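> What follows is a predicted structure for the sequence shown.
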Amino acid sequence: MTKHIPIEAASTCTAVSPSAVLDSAHLGEIRGAFGTIALDDRALRRTWKARLQTLLAIAGPGLIVMVGDNDAGAFGTYTQAGQNYGTTLLWTLLLLIPVLYVNQEMVVRLGAVTGVGHARLIFARFGKFWGAFSVADLFLLNALTLVTEFIGVSLALRYLGLPQIWGVIAAALIITLAVSTGDFRRFERFALVLVGGSLLLIPIALMLHPPLPQLTHDFFVPKMPEGAPLSDVMLLIIAIVGTTIAPWQLFFQQSYLIDKRITPRFIRYERWDLCIGIALVIIGAVAMIGFSAAAFAGRPEFGAYTDALGTAHGIEQAAGRLPAILFALALLDASIIGAAAVSLATAYAIGDVFAVAHSLHRKPSEAKGFYAVYAGLIAFAAALVVTPGMPLGLLTNAVQTLAGVLLPSATVFLLLLCNDKAVLGPWANGRAQNLFTGAIVAVLVLLSVILTASVLYPDIGEDWIVGILLGGGAGALLLSLIVMLVSRPRGEVREAAPPAVVSYGDPTEWRMQPLTALPAAHLSGLSRTWMVVLRGYLVLAAGLVLYRIAELVATKL
């Protein structure tokens, strides 16, 4: 039986260069769903056939994380956008494409170069407080997100006329067993079959045939729905952002990519895997908004969204039983892959932090803690959904709110890690990436503030929303200028020494050293200030949101 290896010894097990991998199962040949790449394979891929074979072997992490994000919550958000506002919000998806790529591409580099999961890196580079903060948030949010996945399973089964309780239990068992075989390739094939199932959304769109010229226009030309309250539209836009970019994605893709044993030599292919996944997500989202708009256009239900079950009935009335059945099957497929990915993200993070065996290459007897966390989360979520009288709608609202509150902090940590030269070396961010990602963080924080305010004060008006956007943007610029002025060195100005030139050699062979060998992380004054501000905001916002949720629960009892 292969034994788990500690951080300090991990570097001696790889033939490439010292690395910080925590589990010996993360070292060796790549055994993907559609091919194998030997550990010592350094052949140049000169032909299209060789490149395609390599891409097929590498493909998986990007596809699964992206399609997994089009889960039950995404079905609800996108179909709500189509039913309530037609296709007028399609342009938000276009704006999210570069955000998706930039965020997840940074995760690709972190995983391939470091060999260490996202949670462990946060612990090692920012200390125990922030590490515990991020993992506790992830655990809570993922547990609640799993509940929404099984709500999706329940709604799909209800439409198909199947028993919900036994169906939810069966889905939980399938999701658990698919991961617990001890064969990484077997799970990846299972997951990629579910990725293929997401294509069921395309024939549904063809059957309801929303006007293609209108789809194209609204995808490329931003506009707001006419006559709709700005506050309602803004909240839905925030929901679309939160649905498309979720914190669990960062933790899942980095750990799954490490578990697949992908190294810097194959980052280029993993980027293509990610691009294909993003394309599938956007196609699925456009299809859902498009066919929902077509199904409810001109009907009394337009503008009165209920849930995915209501969407299925609306599709049946508009185009017949077949597309509605396909929609229910697509929802079931999305909920299963979403549940598997979210649970794995948590199990990987816990295994990483506590340095216990955590790999799909291992059997349950070899990684008891890893599989126990995974199965426990699945069982918890399924049990909540089948419990009579459980306020599932309230839980769904809590998930969306907490995701909106916690998203900015996940992006901040990602940005700081990708600027850490000790972690990424030649793969660290450039200035353009930092500027773009910094702007993303600022926008996410402002959207998070609006979402939090709207939960606490449901009657918030348009003036307040505009005020938050303008005031928040101006405040961020002012605080940055103040910190830059305060941090500027005073007194005698000395000529700065030229920066030392660091030679990293071949970037495709460079990997991070074991964590214990890294120099201490250095944060600038501006970064420390923003960390403190972000910490204070998260504590205040999360506390207020939880108080509001508890208040709502009390009124229902």
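Okay, I see it. Numbering: from 1, shown residues only.

> Please make it C-alpha for all contacts and neighbour counts, starting now.
Will do.

> mind listing the strands for the chain?
For the chain, the strands defined by DSSP state E occupy 30-32, 35-37.

> between these, which one is nearest to Leu479?
Nearest to Leu479 among the strands of the chain is strand 30-32; the distance by Cα to Cα comes to 47.1 Å.

> picking that back up, highest average neighbour count across the strands of the chain?
Mean neighbour count (mean count of other Cα atoms under 10 Å) peaks for strand 30-32 among the strands of the chain, with a mean of 22.

> Run through who's touching that strand.
By Cα atoms under 8 Å, 6 or more residues apart in numbering, the surrounding residues in contact with strand 30-32 are 36-39, 56-60, 184-185, 188, 260-262.

> Please list only the buried members of those.
Among the contacts of strand 30-32, the ones that count as buried by 16 or more other Cα atoms under 10 Å are 36-37, 39, 56-60, 184-185, 188, 260-262.

> what residue is smack in the middle of the chain?
Gln249 (2.4 Å; Cα atoms, centre = their mean).

> next up, a second structure to put side by side with the first:
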Amino acid sequence: MTEADLKRSPASQSKKRGLGRILGRGIISGAADDDPSAIGTYASAGAQFGPAILWTAPVTLPMMFTVVYLSSKLGQVSGRGLFHAIRDFYPRWLLWSVLFGVVIGNTIEAAANLGGMAAAINILVPVPIPLIVVAVAAILLVIQVFGSYDLIRRIFRWLALTLLAYAGAAVLSKPDFLATFKGSFVPTVEFNKEFLSIVVAIIGTTLSAYLYTWQSNEEIEEEIAEGKATVEERKGASDDDLQKSSREILVGMTFSNLIMYFIILATGSTLHANGQTEIGTAAQAAEALKPIAGDAAGYLFAAGIVSVGFLAVPVMTTGAAYDLAQSFGIKGSLNAKAGRAPTFYIIIGLVTLIAVALNFLGFNPMRALVWSGIVQGFSTPPLLFLILLMTNNRQIMGDKVNSRAMNVLGCVTAAVIFAASAGLVVTWFL
């Protein structure tokens, strides 16, 4: 990687002052978490259970903050991405087993999101969906391969703000105040397969594994953009750096959580209230909203799906490339031009190609994503425990190991996820 590949960007040197600080790294991860597949899951939850399930948004916020902050801290202090750290400090069998699950999950989610984006674009522009899938994938690949990291980061930040369309859709749905207040602050739990399935799917999609790897790798990319090309140059972070990072991430996760809340509110106040409880895709939710809440609400819903998809799909395909490259010791960075890191960009292309191909196999990608969310609900606790082990390992973190409070929060998060998943299993047998 040459010095020309690692040019400093003014945005990096300014340490994100003003609006740049607000639109920081955390908000990109937060917006990517509200990808088209997540929108479909939240819309399905609202349609099935109405405002009564709004409480899941504030409950998942501290969990989201915990997992993303720990991933960010790992990247900042160790100077390594998540899989780079696993390769350097843990057995190979653990590396390969975690890698397999994360890369498969990223690829399936990217495929589902491409399908979801195409279906939403089809509402706005009546072009055959397969052509849209191919065109969107091609545009995203060109941006990743030929765009600079600074350009990609700036595009992602502004795309994140388009999710505010869901606040507009929620207002246009004219929600009932008392039902909204009760659903937000008085948890209602049903011990049946349908309810626990959607809760586990919500947890799985809000705590998707790609969030962990993306956040740690984004920290590395920011350091590389500042000229720190080696692990030794990147290692270490001050308390002030970590505090700034925690504030950025809290803003980002709160933003993500509010969007989740608005999506459930919009569909719960309209579709559920009108007896339309079965929603298979986010695009279907957008179409269903139009006759009930008006065309504006439906179009806002569809526009949100498209814009966040342009953010989320590259996060997943590039995330898979980061994980594979780090696991096999291949140098790769969005700061490097394609000619300097050809294998890294070839991996991005292959993952994108597989994601496109999955859309031509005839299965419903959004249905697959609900099941993927459930699977991630089961797989998240072990991965979170691994991150907790790593961020408490002085060989990796030095004197920046976790505080007792952060460890308690991490363990509680893992326990809650595991309990919800175990409850779902019990309903299968009963």
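Nice, I can see it. All of these numbers come straight from a predicted model, not from anything done at the bench.

> ok, back up a step: map the residue nearest to the centre of structure 1 across to structure 2 for me.
In structure 2, the residue matched to Gln249 of structure 1 (TM-score structural alignment) is Leu211.

> thinking its match is in contact with Ala31, fair?
No: using Cα atoms under 8 Å as the test, Leu211 of structure 2 is too far from Ala31 to be in contact (10.4 Å).

> distance of the counterpart of Ile267 of structure 1 in structure 2 from Gly75 of structure 2?
When structure 2 is aligned by TM-score structural alignment, Ile267 of structure 1 is paired with Leu242. Per Cα to Cα, to the nearest Å, Leu242 of structure 2 is found 11 Å from Gly75 of structure 2.

> cool, Ala110 of structure 2 as well?
From Ala110 of structure 2 to Gly75 of structure 2 the distance is 24 Å (Cα to Cα).

> on that earlier part again, nearest to Ser255 of structure 1, of the strands of structure 1?
Going by Cα to Cα, the one of these nearest Ser255 of structure 1 is strand 30-32, 14.5 Å.

> hmm, back to that, tell me the contacts of the residue nearest to the residue nearest to the centre of structure 1 when sequence neighbours are not counted?
What sits nearest to Gln249 of structure 1 in space, not counting adjacent residues and going by Cα to Cα, 6 or more residues apart in numbering, is Val65, at 6.1 Å. By Cα under 8 Å, 6+ apart, the residues touching Val65 of structure 1 are Gln249, Phe252, Gln253, Gly277, Ala341.

> ok, these in structure 2: which stay?
Retained in structure 2: Gln249, Phe252, Gln253, Gly277, out of those (criterion both residues aligned by TM-score structural alignment, their matches' Cα atoms under 8 Å).

> circling back: could I get the contacts of Val65 of structure 1 in a markdown table, plus columns for distance to Leu208 of structure 1?
Shown next, in a markdown table, are those (distance: Cα to Cα, whole Å):
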| residue | distance to Leu208 of structure 1 |
| --- | --- |
| Gln249 | 31 |
| Phe252 | 35 |
| Gln253 | 34 |
| Gly277 | 25 |
| Ala341 | 31 |
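
> Highest neighbour count among the residues you listed?
Taking other Cα atoms under 10 Å as the neighbour criterion, Gln253 ranks highest of the contacts of Val65 of structure 1 with 30 neighbours.
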